[in-house]
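Enquirer: Structural data only, the sequence is not supplied:
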């Protein structure tokens, strides 16, 4: 463990982590440096002496004989893949020391469906969650008795869930089975300053990211002391917009006080994109919410707010690694950092998510841990659904459901493996009984596939289609679904869509062969 401690302390002392740890005088001497005491934050958090702690009373004690690895997932909300560039501590602790999956996607890029995928390892046609709300969406659709939490708990792990849960998880909602540490936010999860954790632990005039971090660190200490392998989900809110009580509605993501004055002299990447404020030639499916007017100053302001809000998550990642090191668990823990979905900020005149373009589909995904190659990248097209299969594989845990994803453990540990050539992607629609009761595909909107070269989708209810040839059109500016020379291409991708939108288990990971190119 000594070399891990030295590495973390060197980062602390060179300012990559926020100060407050001490012991820097001997950091270059080769002597064992002084370390933070257990529970000491590696990052200065906002607030006074009150600290959020996790309820760890249900943890099961072990005897230390189970040597399986710990697994920690750090999840952000609505984070674009390119926003990882604005998190220097996470880059130093994870990207430089782990494997970065550069083509990771959220195959159903909306909060609740994505979170249901992360709990079940299944697509929405199998787990039942197609949207954030209504008859076909929300927390009530999740079968909580059979999730990754119950699998790991039943097979010898301590488990923990902290932070944002599925949409519709209320103050009086029941405790989900399988989780020894259960600390989700209830009610409105995106106020940032006024929030509740399960059990009606209410915080006002505070900052949610720091409290999630403190509960995460508290859980790590207790889980490490229990001498049993653990699975821990740490679910952050940033950089999601703030949903306030009252008439204010949605506003920009607020920063922690210590980051409010952060100066940003960079032009937002979306503004520099070739697709920014440009309409797609050939149009987009009718249900796609295209903006007619976009004010660049507002986009810049929104992006800067997102970056500032992510700085506290960056602090939290640094604090997590320091806690794992201090607990003696750093060398036996896999940490994965990812987001529930991406976010459009004006490209193709689109905003937000729940659309099947690169900015909404792509998410950051980095792994560190035992035997994970350091400072490497992989372009394997993995998804959040695959992440569940991989986490189970790393822990030696057998899912109690037919998961739709495939484990990429071999790639994660530096090897190679066969992989599917086509991935299912889809979006849902809020079900309105009076308006939608006669629809064939209730609760669905676009369903399609993504390959190495193409992105294809069809509105299953009105037939609108979208096809981007990313080899010739990397900015996805031309919808060629109706172009005569792409007729064979579109037909084959539509055939694959029909197969995969009904898939379950291994059938979701098929190899179809070469897609006919344009004539």
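Expert: Ah, there it is. Please read these numbers as outputs of a predicted model, since none were measured by experiment.

Enquirer: use CA for all of it now, contacts and neighbours both
Expert: OK.

Enquirer: Residue 443 is in contact with residue 426, isn't it?
Expert: No: the pair residue 443 and residue 426 fails to qualify as a contact (CA atoms under 8 Å) at a distance of 11.3 Å.

Enquirer: Is the closest residue to residue 345 other than its chain neighbours in a helix, a strand, or coil?
Expert: In space, residue 345 comes closest to residue 351 once its chain neighbours are excluded; the distance is 5.0 Å by CA to CA, 6 or more residues apart in numbering. Under DSSP: H, G, I helix; E, B strand; the rest coil, residue 351 falls in the strand class.

Enquirer: Then residue 456?
Expert: Reduced to three states with three-state DSSP, the structure at residue 456 is strand.

Enquirer: I figured it hits residue 449, correct?
Expert: Yes: with contacts counted by CA under 8 Å, residue 456 reaches residue 449, the gap being 5.4 Å.

Enquirer: Sketch out the strands for the stretch 301-450 of the chain, chain order is fine.
Expert: Along the stretch 301-450 of the chain, the stretches classed as strands by DSSP state E, counting those that start in this stretch are 333-339, 344-345, 351-352, 365-368, 376-378, 423-428, 444-450.

Enquirer: quick one: which of those is nearest residue 129?
Expert: strand 423-428 (8.7 Å; CA to CA).

Enquirer: what's the angle between that closest one and strand 444-450?
Expert: In this structure, strand 423-428 runs at an angle of 160 degrees to strand 444-450, with axes from the mean of the first three to the mean of the last three CA atoms, to 10 degrees as the basis.

Enquirer: how far does strand 423-428 sit from the chain's center?
Expert: Centre-to-centre, strand 423-428 and its host chain are 16 Å apart (CA atoms, centre = their mean, to the nearest Å).

Enquirer: From the rest of the structure, what touches it?
Expert: The set of residues that contact strand 423-428 without belonging to it, under CA atoms under 8 Å, 6 or more residues apart in numbering, is 107-110, 130-131, 354-356, 443-451, 457, 497, 500-501, 508-509.

Enquirer: ok, and the closest non-adjacent residue to residue 194?
Expert: What sits nearest to residue 194 in space, not counting adjacent residues and going by CA to CA, 6+ apart, is residue 204, at 4.4 Å.

Enquirer: can you tell me which residues contact that neighbour?
Expert: Contacts for residue 204 were tallied using CA under 8 Å, 6+ apart; they are 193, 194, 195.

Enquirer: Of those - the most surrounded one?
Expert: Of all these, the most densely surrounded is residue 195 (21 neighbours; neighbours counted as other CA atoms under 10 Å).

Enquirer: Hmm, that one is touching residue 171, no?
Expert: No: taking contacts as CA under 8 Å, residue 195 lies outside contact range of residue 171: 10.5 Å.

Enquirer: list residues touching both of these two?
Expert: Common neighbours of residue 195 and residue 171 are listed as 186, 187 (criterion: CA under 8 Å, 6+ apart).

Enquirer: Below is an additional structure, to be compared with the one above:
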């Protein structure tokens, strides 16, 4: 059921004429697992308590630029192939080279009759020469953060509608973005007099670390007046904090000493302090919406591009791994038909948000969208959570992808190979099925595999895959059950790693085209043991920076399906 129909039922026939407005606030490097959301009381009272919080929303790539391009395209990274923050595999130039100029979310919304506005960070590599050579498209009005000053809190640079860059020396970046967003919102509200709905994107870089011109990462800086907040608050030492784990280079990380942990505590407080200005931005935007009398017809969405880790599995600050710290991001929404003060544990990812925004706007893309429409309204959420009803495309799994080196951040970051950890190429899948199944399975380019039962091991400490030696055939699992689960998830991973459109939304149909199997629980029947055991297992030919499908095998085809 489309949102236009749902709005008619919820708000009356007039809702169809007054199409909903959409405000998207996206932060940079904000995680869930260190409770950053708990330190944002305005976001909690004005969005969480007035709407729904989605606890299992994934970054499809645990890195900002690829994840943001998934938002702009509605595709997983293996389809848009913008996989890093800079060339030749990432950044704005690559986005243009892949043909997305004129073919992304803003263009599709404009084609559907929406006024579109955006301020803040769009993606990495947005320099003035880059947007001069390849102008941003689809925006009624824009004021983008411009490299190389994107991550500076007190010297940010902006380009309004492609005009020459203006520096804001001495002004706090989030405050500048709030002012620009407020101005855009007033323009958008004025446009409603002509029945023109609007989309407004607001993208501060908080709580991302500052990135200096020499490429070094330094602590984020708070707004004036927030410098002394949260004194004595340490980084949460969750069960996996300073605990050895993982595979590849992660498994040999040294134990964190007290000096490093004290630095993490300080860095954590700085991140919380930087988020206070974002909390105030949220309050300002919500207040304007409510004062204008359009709250009942406006979706306000809060999300982050990727998560962030501080000390979990003995790690230095960063985000490039398939652990929950890196891939689970804040996702909250309030708006018409959305139940209040509710949490949702269904699995979703960034392409699903794109599909949902397009559905709300009654817009369409010019190419297949990989995402599914998120169950926003109360009636939809009840349906999805009611296993007695057959729900088409009920969310149960999602893929996380990465093909690069992992970059550590901060004072004690890895210094070899320009700070990049090699061999950080992997595919990972999260699959749930009601209250019984909740698994993360992954394959790395080194040949190592990971399997975690999140029901019993939510902090991913106990890898149920034993990698006995290097190579893709040197592994085993801790029990018959884990081996059985891994065989199913490996097949699902092979399907999803090259999926397009409907196959991404319903991968089980590719495996069982003539059967009623549509979930992990169904597939775990012993009737299928021989079939899954016989399938070739996912492997990489070698570790390679960048995505090349010929280095990953097998590629799913009809001959591999169960018949």
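Expert: Thanks, I have the structure now. Worth saying up front: this structure is predicted, and the values here are computed from it rather than measured.

Enquirer: Superposed, what's their TM-score?
Expert: Counting by TM-score structural alignment, normalised by the length of the first structure, the TM-score of this superposition works out to 0.80. Behind it: 440 aligned residues with a CA RMSD of 2.4 Å.

Enquirer: State which helix of the first structure is the longest.
Expert: In the first structure, ranked by residue count with DSSP state H as the criterion, the top helix is helix 296-326.

Enquirer: follow-up on the earlier one: how much space between the residue nearest to residue 194 of the first structure and residue 348 of the first structure?
Expert: Note on residue 204 of the first structure: its distance to residue 348 of the first structure, by CA to CA, to the nearest Å, is 39 Å.

Enquirer: Could you measure from residue 106 of the second structure over to residue 439 of the second structure?
Expert: Separation of residue 106 of the second structure from residue 439 of the second structure (CA to CA) stands at 35 Å.

Enquirer: Between the two, tell me which one has more neighbours.
Expert: With other CA under 10 Å as the criterion, residue 106 of the second structure and residue 439 differ in neighbour count, and residue 106 comes out ahead with 26 against 23.

Enquirer: So for that one, what's the nearest residue that isn't a sequence neighbour?
Expert: What sits nearest to residue 106 of the second structure in space, not counting adjacent residues and going by CA to CA, 6+ apart, is residue 138, at 4.6 Å.

Enquirer: Work out for me the element the one you found sits within.
Expert: Assigning secondary structure by DSSP states H and E places residue 138 of the second structure outside every helix and strand.

Enquirer: how about residue 285 of the first structure, what's its match in the second structure?
Expert: With TM-score structural alignment defining the correspondence, residue 285 of the first structure maps onto residue 248 in the second structure.

Enquirer: residues contacting that match?
Expert: Contact criterion CA under 8 Å, 6+ apart gives 423, 424, 444, 446, 448 as the residues in contact with residue 248 of the second structure.

Enquirer: Neighbours of whatever residue of the first structure lines up with residue 91 of the second structure, how many?
Expert: When the two structures are superposed using TM-score structural alignment, residue 91 of the second structure falls opposite residue 138 in the first structure. Here the neighbour count serves as a burial measure; for residue 138 of the first structure (other CA under 10 Å) it reads 23.

Enquirer: and the residue mapped onto residue 232 of the first structure from the second structure, what is it in contact with?
Expert: Matched to the second structure by TM-score structural alignment, residue 232 of the first structure sits across from residue 200. Counting by CA under 8 Å, 6+ apart, residue 200 of the second structure makes contact with 22, 23, 24, 116, 117, 118, 181, 184, 185.

Enquirer: The fourth one: what's it in contact with?
Expert: When you say that, I think you mean residue 116 of the second structure. 106, 109, 110, 138, 139, 140, 141, 198, 199, 200.

Enquirer: So which of those belong to strands?
Expert: Cross-referencing the contacts of residue 116 of the second structure against strands under DSSP state E gives 141, 198, 199, 200.

Enquirer: and the third one, what is it in contact with?
Expert: Under the criterion of CA under 8 Å, 6+ apart, the contact partners of residue 199 of the second structure comprise 21, 22, 23, 24, 109, 114, 115, 116, 117.

Enquirer: which residue lines up with the first one in the first structure?
Expert: Right, residue 21 of the second structure. Under the pairing rule here (TM-score structural alignment), the equivalent of residue 21 of the second structure within the first structure is residue 70.

Enquirer: From residue 337 of the first structure, how far off is that match?
Expert: With CA to CA as the criterion, residue 70 of the first structure and residue 337 of the first structure are 15 Å apart.

Enquirer: In terms of neighbours, single out the busier of those two.
Expert: Comparing residue 70 of the first structure with residue 337 by other CA under 10 Å, the one with more neighbours is residue 70, at 27 against 22.

Enquirer: where exactly do the strands run in the stretch 401-550 of the second structure?
Expert: Counting by DSSP E, counting those that start in this stretch, the stretch 401-550 of the second structure has strands at residues 406-407, 420-421, 425-433, 437-444, 449-453, 465-467, 475-477, 539-540.

Enquirer: and the longest one, what other elements does it pack with?
Expert: By that I understand strand 425-433 of the second structure. In terms of contacts (3 or more CA pairs under 8 Å, 6 or more residues apart in numbering; DSSP states H and E), strand 425-433 of the second structure is packed against strand 397-403, strand 437-444, helix 480-496, helix 520-523.

Enquirer: for these, which one ends up most surrounded?
Expert: Per-stretch averages of neighbours, counted by mean count of other CA atoms under 10 Å, single out strand 397-403 among those, with a mean of 26.

Enquirer: what about it, how far off from the first structure?
Expert: On the superposed models, the aligned residues of the first structure are on average 1.6 Å from strand 397-403 of the second structure, with distances taken as mean CA distance after the TM-score superposition for the first structure.

Enquirer: before we move on, what about stretch 345-353 of the second structure?
Expert: In the superposition against the first structure, stretch 345-353 of the second structure averages 1.1 Å from its aligned positions (mean CA distance after the TM-score superposition for the first structure).

Enquirer: Show where that stretch falls in the first structure, residue numbers please.
Expert: Residues 379-387 of the first structure are matched to stretch 345-353 of the second structure when aligned by TM-score structural alignment.
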